[in-house]
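Peer 1: can't give you the sequence, but here's the structure:
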């Protein structure tokens, strides 16, 4: 059995994040952790197929409108692109983005670039023949007409259809998106899970999950209120896999008086 190794790039921001790292076989956890403003490109290793394990952002000076969010591996540049920014991109934030680097044998990488307003569902013609499972590698969202409150953000696949949502409450603002993903042989994965729940008067929650190292197959974070309460400034946003659970974050600076929000996480454990 192979001993698990962990590579951490950059400097952790004290007080923002907890690791939740456990032992596993046949995968190498690679993390970029630090603080920035705007977009940063952090150098990473080049071995293995990157499967998204967790993403986490937190503005350090309150909450803000959002224009761009990204957790995107760039294999040709040996880097990961990280963004959490409003229109001028000058507000500091802490970040943590992790990928499980796995043996690329049998894995089919692909990507999709699109333009949408509110929500869109598009066909994926990249699915190989046989028993394969969609796993996220990364994502990049950006409003095309400035920054906005945030109602929903998410990306998921079902039946070779990709659904993306990135919107404020009226959902009429155009955005550009990029999704990086991989078709992973079912034999390379253990349990497949889906967690759905609604959170009341809190910006963070813990959701039980199958034990083991996990990769994200899709997610949605959704403010469930209507009208003026249907979207918010954002301070915290993230999904973090632990040994037996996920920590989920979606809030402004005053989470206790925020509207209810709903999350969906599709994931798989590694074998």
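Peer 2: Looks like it came in fine. If you're wondering where the values come from, they're calculated on a predicted model, not measured in any experiment.

Peer 1: make it CA atoms for all contacts and neighbour counts henceforth
Peer 2: Will do.

Peer 1: Can you name the next helix or strand after the strand or helix carrying residue 137?
Peer 2: Assigned by DSSP states H and E, residue 137 belongs to strand 132-143. Note on strand 132-143: by DSSP H and E, the next helix or strand toward the C-terminus is strand 152-158.

Peer 1: list the buried ones in whichever strand in the chain runs longest?
Peer 2: In terms of residue count, the longest strand belonging to the chain (DSSP state E) is strand 108-123. Residues of strand 108-123 classed as buried: 108-110, 116-119 (neighbour count, 16 or more other C-alpha atoms under 10 Å).

Peer 1: Could you verify that residue 76 is part of a helix?
Peer 2: Yes - remark: residue 76 belongs to a helix, assigned using DSSP: H, G, I helix; E, B strand; the rest coil.

Peer 1: Residues in contact with the longest strand of the chain: which ones?
Peer 2: 126, 128, 160-168, 170-184 (C-alpha atoms under 8 Å, 6 or more residues apart in numbering).

Peer 1: Using JSON lines, lay out the buried residues of strand 108-123 together with distance to residue 132.
Peer 2: Below are these laid out as JSON lines (distance: C-alpha to C-alpha, whole Å):
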{"residue": "108", "distance to residue 132": "9"}
{"residue": "109", "distance to residue 132": "12"}
{"residue": "110", "distance to residue 132": "13"}
{"residue": "116", "distance to residue 132": "27"}
{"residue": "117", "distance to residue 132": "30"}
{"residue": "118", "distance to residue 132": "29"}
{"residue": "119", "distance to residue 132": "25"}
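
Peer 1: wait, which of these is closest to residue 75?
Peer 2: Within those, the smallest distance to residue 75 is 11.1 Å, found for residue 109 (C-alpha to C-alpha).

Peer 1: Next, work out how far apart that closest one and residue 49 are.
Peer 2: 8 Å (C-alpha to C-alpha, to the nearest Å).

Peer 1: now do residue 119
Peer 2: Going from residue 119 to residue 49 by C-alpha to C-alpha gives 28 Å.

Peer 1: For residue 177, which non-adjacent residue is spatially closest?
Peer 2: Leaving aside its chain neighbours, residue 177 sits nearest to residue 141 (4.6 Å; criterion: C-alpha to C-alpha, 6 or more residues apart in numbering).

Peer 1: Alongside the first one, take a look at this:
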């Protein structure tokens, strides 16, 4: 399997360029993407709250953030449905001041099958690189799917070394850290467990020493996110853009870079194709 690397050399990265091109051409390429609900726009700083469809179980397939200008520290990253209340979604990437402009794109498929069992971990604290908790998996055959998350350093903002949420054998691991692995953070995670027969295929895309971003092929179809992890190989960095994207056309993509896009990172992206 060949890994393709991407580096953002202009003001905007590939996800933002795609959105701008679709808007300028009146194309339906974005709205016809695999997710049933897509939120994308520019923010002048701080989180954005929008209406979100209910009822149903949100199944995350895309989150992507990019600062409009320079790179910045990270205070918080959030893409969380039914927060701060039901029927809303809060989205944002910000430093401590919350004044930096950024682009965002967050996509979900909305599940209406009773075999999607919804769970959430309310506000909790992690420290020394990560936190773990038991996810309440109903049976060993069920598949973990992310709905959304909030990750935030406590106190001041930081460079970023690693970010991730993933599940293994019923245990959920949440990571947010700089190079010292000594800072506490708060988090919320919304997720579901789903019957294996809801999916045509389940797998994990991964790579090492990617720079700027990376892509690997997966089966085409409505892909949802089972987890992600991105970790710089050397030290921590300012962040210009980050995200994980499953557009449904046979691609799994990740982005994790400062303004130069030349720092290697290791990554994994769990996926499941509805079928």
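Peer 2: Arrived safely, thanks for sending. Computed from a predicted structure; not experimentally measured.

Peer 1: TM-score of the superposed pair?
Peer 2: TM-score of the superposed chains, computed with TM-score structural alignment, normalised by the length of structure 1, equals 0.86; 249 aligned residues with a C-alpha RMSD of 2.0 Å.

Peer 1: about what we covered before: contacting residues for the residue nearest to residue 177 of structure 1?
Peer 2: By C-alpha under 8 Å, 6+ apart, residue 141 of structure 1 lies in contact with 68-70, 166, 175-178.

Peer 1: how close does it sit to residue 256 of structure 1?
Peer 2: 27 Å.

Peer 1: Show me what residue 61 of structure 2 aligns to in structure 1.
Peer 2: Under the alignment (TM-score structural alignment), residue 61 of structure 2 maps onto residue 53 of structure 1.

Peer 1: check which helix or strand covers its match.
Peer 2: Take DSSP H and E as the rule and residue 53 of structure 1 turns out to sit in strand 49-59.

Peer 1: just checking, what packs against that strand?
Peer 2: strand 93-102, strand 132-143, strand 214-223, strand 236-241 (3 or more C-alpha pairs under 8 Å, 6 or more residues apart in numbering; DSSP states H and E).

Peer 1: Report the aligned residue range of structure 2 for whichever helix or strand comes after the last one.
Peer 2: Meaning strand 236-241 of structure 1. The element immediately downstream of strand 236-241 of structure 1 (helix or strand, assigned by DSSP H and E) is strand 245-251. Using TM-score structural alignment, strand 245-251 of structure 1 lines up with residues 251-257 of structure 2.

Peer 1: One more: stretch 168-176 of structure 1?
Peer 2: Matched against structure 2 by TM-score structural alignment, stretch 168-176 of structure 1 falls on residues 178-186.

Peer 1: Pull the distance from stretch 113-126 of structure 2 to the chain's centre.
Peer 2: 16 Å (C-alpha atoms, centre = their mean, to the nearest Å).

Peer 1: now swap in stretch 231-244 of structure 2 and tell me
Peer 2: 13 Å.

Peer 1: Okay, now that stretch: how far is its last residue from its first?
Peer 2: First residue to last in stretch 231-244 of structure 2 (C-alpha to C-alpha) measures 13 Å.

Peer 1: Mind listing what's buried along that stretch?
Peer 2: Under the neighbour-count criterion of 16+ other C-alpha under 10 Å, stretch 231-244 of structure 2 has 231-232, 235-244 buried.

Peer 1: what do you get for stretch 179-186 of structure 2?
Peer 2: Neighbour-count burial for stretch 179-186 of structure 2 flags 179, 183-186 (criterion: 16+ other C-alpha under 10 Å).

Peer 1: Out of those, name the ones that lie in strands.
Peer 2: Judged by DSSP E, the subset of the buried residues of stretch 179-186 of structure 2 located in strands is 185-186.

Peer 1: Dump the buried residues of stretch 179-186 of structure 2 into JSON lines; add distance to residue 100 of structure 2 as well.
Peer 2: Output for those, formatted as JSON lines (distance: C-alpha to C-alpha, whole Å):
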{"residue": "179", "distance to residue 100 of structure 2": "23"}
{"residue": "183", "distance to residue 100 of structure 2": "23"}
{"residue": "184", "distance to residue 100 of structure 2": "23"}
{"residue": "185", "distance to residue 100 of structure 2": "21"}
{"residue": "186", "distance to residue 100 of structure 2": "21"}
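
Peer 1: from the buried residues of stretch 179-186 of structure 2, which two are the most distant?
Peer 2: Greatest spatial distance among those (C-alpha to C-alpha): 179 and 186, at 17.7 Å.

Peer 1: check contacts around the nearest residue to residue 57 of structure 2 once chain neighbours are set aside.
Peer 2: Distances taken as C-alpha to C-alpha, 6+ apart place residue 111 nearest to residue 57 of structure 2, at 4.8 Å, with adjacent residues excluded. By C-alpha under 8 Å, 6+ apart, the residues touching residue 111 of structure 2 are 56-59.

Peer 1: For those, which single residue is the most surrounded?
Peer 2: Of all those, the most densely surrounded is residue 58 (31 neighbours; neighbours counted as other C-alpha atoms under 10 Å).

Peer 1: Just confirm residue 13 of structure 1 contacts residue 94, I think it does.
Peer 2: Yes - counting by C-alpha atoms under 8 Å, residue 94 is a contact partner of residue 13 of structure 1 at 6.4 Å.

Peer 1: quick one: residue 148 of structure 2 and residue 21 of structure 2, what's the gap?
Peer 2: Look at residue 148 of structure 2 and residue 21 of structure 2: by C-alpha to C-alpha, they are 27 Å apart.

Peer 1: which one of those two has more residues nearby?
Peer 2: Using other C-alpha under 10 Å, the more surrounded residue of residue 148 of structure 2 and residue 21 is residue 148, with 28 against 13.

Peer 1: Alignment lookup: residue 222 of structure 1 to structure 2.
Peer 2: By TM-score structural alignment, residue 222 of structure 1 lines up with residue 231.

Peer 1: Fine by me, we can end here.
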